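Enquirer: Have a look at this fold, sequence not included:
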């Protein structure tokens, strides 16, 4: 039995051409949100099972690539066009040569995928619901049904989604929701990137059905809201090589610590460290676990006042170790005056 199950409906076959002194190098990998999350979970010592539809030639290649990485695959196989892309990075930037989101998942295949996800997810007890590449791959309501049924069966559910899929999952009920402030803006939940506006949107999502809400803010500290209140979490600023996949590494870090018994409030520091390291690499969802543990020691946490709450308290400021996170919730914890949600502390690029 795996520690974590990932619902990854349509993983992507990626072909990338890189420059090399001896000539062009061609790299073939499995990719997509669920794959990047699985890859980081493996780095952190967590067993992972991916539930996916594997389509046509690309699907057959993807199964081998995923299993070679150590990811268990429960795949629904079908014929047709699967998700894939070819990118050229020989000039130092990504140039798209060809890209295909793949064909929508049919009703019978979706029923089978739904069934194996429930079976595997209820066994592991912790499930990440990740999104497909294209908007038309599967109905958004699938996420509502899955979230509701998994939690009804006793599993915890983590989602990293946006748009209609986010709305559907929250309606079903989730334990942890991770979203970026850009996605909140694109979805019309905020009209500006101010701390106050983001906190208001987080509060609405929390009341709608998300137990813990985590919002990443590019280079600014991320924000967390749960039943105990708001936290601001700042990770070390490292030199950026590629920001893609940093948010998925953060989600994986949170899931890894939760699989080991931590609460989301405690686990967010591991997620922040994993996301901070990922930006230093071209490999998405990769990073040395010892380095991530070291970076976690440099993550700072402070409690923020909820300015719209009548019983809001002043923020707690200063560095807090992972072992000391629980103390933030104590009613007699020491508090200092702070700047609130719009403070200028620096955070990881997640």
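Expert: Great, that's in hand. Here the structure is a predicted model, which is why all the values come from computation and not from measurement. Residues are numbered from 1 along each chain as shown.
Enquirer: C-alpha from now on. contacts and neighbour counts both.
Expert: Noted.
Enquirer: any idea which residue sits dead centre in the chain?
Expert: A centroid search over the chain (CA atoms, centre = their mean) returns residue 251, at 3.2 Å, as the residue closest to the centre.
Enquirer: what residues are up against it?
Expert: Applying CA atoms under 8 Å, 6 or more residues apart in numbering, we find residue 251 in contact with 37, 160, 178, 271.
Enquirer: Relative to residue 3, how far out is it?
Expert: When CA to CA, to the nearest Å is the yardstick, residue 251 and residue 3 sit 15 Å from each other.
Enquirer: Would you mind listing the buried residues in stretch 176-186?
Expert: Of all the residues in stretch 176-186, those buried under the rule 16 or more other CA atoms under 10 Å are 176, 177, 178, 179, 180, 181, 182, 183, 184.
Enquirer: just those residues now: which is nearest residue 195?
Expert: Distance to residue 195, by CA to CA, is smallest for residue 181 among those, at 9.9 Å.
Enquirer: what about residue 261, neighbour count?
Expert: In terms of burial, residue 261 registers 11 neighbours under the definition other CA atoms under 10 Å.
Enquirer: Against that first model, consider the following:
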């Protein structure tokens, strides 16, 4: 039995070409949001079971790569094309050479995958619902049903989703939601002031999220739970590659929760994991000892608090008005998320 179950409907076969002196260097890995989360969990000493669909020849390669990374794989094998991409990083930036989104998961395979997530989720008690590689891989309503059924079974549900998938998961109810301010701005939040962000986070909580975490690129991230709002500022390290930092943050928070920490304490482990990840080329990677040292340098404060300890946040009347925003126009609604959105 693993500590965490991850729903990763369509992991990706990634092929990256890099420059190594006078020769090209080719790296082949399993990738995608759920994979990067699982990889960081493993670095932090937390075991993970990947519930995923594995299509065609690429799916078989993905299975072996995941198992080589120390993950337990519960894979539903199916015909067709798996998700894959080839990137050229010889110039220092990621240049897409080719991308294969993969075939949608058929009804019978999705039923089998759904059952596997429920079974493994009940065994571990903590489940991360991650996004697919493309919009058409599976129906968005799958996330509503999974969130509702897993919580009914007593599981803790964590999501880092967007668009219709996020809307669906919120209907089912989630314990922890992580989202970026960029995704929030893309869907209705035209003011990223602290007051507006706080109101948008309260809106997400009113729609079904227990704890909400908002990342803000190089700015301190925000956490809102029943106790109030926190601002969390990790050290600003030199960025080599920002890809996977958001997924590392999610994994770090979950790792802390598995060890019994509430999210407002576990957020410092997540912030440290995300901060270290940007210094590396590998996605969802980082040295556990370095992350532990960084964690001690995370600054946590109450945003908008003046010298006298008074709150300068949004007023109750203003907050109530923003929370009553119609559901489809809520600031927390997000765009469809693809595998590349693990970069934030």
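Expert: Perfect, thanks for sending it. Since the structure is predicted, the reported quantities are computational estimates derived from the model, not experimental observations.
Enquirer: Counting neighbours, what do you get for residue 95 of the second structure?
Expert: The burial metric for residue 95 of the second structure, expressed as a neighbour count using other CA under 10 Å, is 14.
Enquirer: before we move on, what about residue 245 of the second structure?
Expert: 32.
Enquirer: can you check residue 294 of the second structure too?
Expert: When neighbours are defined as other CA under 10 Å, residue 294 of the second structure has 19 of them.
Enquirer: Which of the three states applies to it?
Expert: When classified by DSSP: H, G, I helix; E, B strand; the rest coil, residue 294 of the second structure comes out as helix.
Enquirer: For the second structure, which segments count as strands?
Expert: Applying DSSP state E to the second structure gives strands spanning 4-7, 12-20, 23-31, 48-55, 72-78, 83-88, 95-100, 126-129, 156-159, 174-180, 209-216, 219-225, 228-233, 299-301.
Enquirer: on that earlier part again, ok, the contacts of residue 251 of the first structure in the second structure: which stay?
Expert: Retained in the second structure: 37, 160, 178, 271, out of the contacts of residue 251 of the first structure (criterion both residues aligned by TM-score structural alignment, their matches' CA atoms under 8 Å).
Enquirer: returning to what we had before: rebuild the strands of the second structure as TSV, extending it with distance to residue 288 of the second structure.
Expert: What follows is the strands of the second structure, written out as TSV (distance: least, CA to CA, whole Å):
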stretch	distance to residue 288 of the second structure
strand 4-7	18
strand 12-20	24
strand 23-31	20
strand 48-55	16
strand 72-78	20
strand 83-88	28
strand 95-100	30
strand 126-129	21
strand 156-159	22
strand 174-180	22
strand 209-216	22
strand 219-225	21
strand 228-233	19
strand 299-301	19
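Enquirer: Any idea which of the ones you listed gets closest to residue 166 of the second structure?
Expert: strand 156-159 (8.0 Å).
Enquirer: mean deviation (superposed) between the closest one and the first structure, please.
Expert: Average distance, strand 156-159 of the second structure versus aligned residues of the first structure after superposition (mean CA distance after the TM-score superposition for the first structure): 0.3 Å.
Enquirer: if we can go back for a sec, what's the most distant pair in the buried residues of stretch 176-186 of the first structure?
Expert: Greatest spacing in those, by CA to CA: 176 and 182 (18.4 Å).
Enquirer: Surely residue 74 of the first structure is in contact with residue 50?
Expert: Yes. Using CA atoms under 8 Å, residue 74 of the first structure is in contact with residue 50, at 6.1 Å.
Enquirer: Looking only at neighbour counts, state which of the two leads.
Expert: With neighbours defined as other CA under 10 Å, residue 74 of the first structure and residue 50 compare such that residue 50 has more, 27 against 19.
Enquirer: and the gap between that one and residue 203 of the first structure?
Expert: 31 Å.
Enquirer: try residue 34 of the first structure
Expert: In terms of CA to CA, residue 34 of the first structure sits 27 Å off from residue 203 of the first structure.
Enquirer: quick one, which of those two is more surrounded?
Expert: Set side by side, residue 34 of the first structure and residue 203 show more neighbours around residue 34, with 29 against 18, by other CA under 10 Å.
Enquirer: got the contact list for residue 273 of the first structure?
Expert: With contacts defined as CA under 8 Å, 6+ apart, residue 273 of the first structure is in contact with 235, 236, 250, 253, 292, 293, 295, 296, 299, 348.
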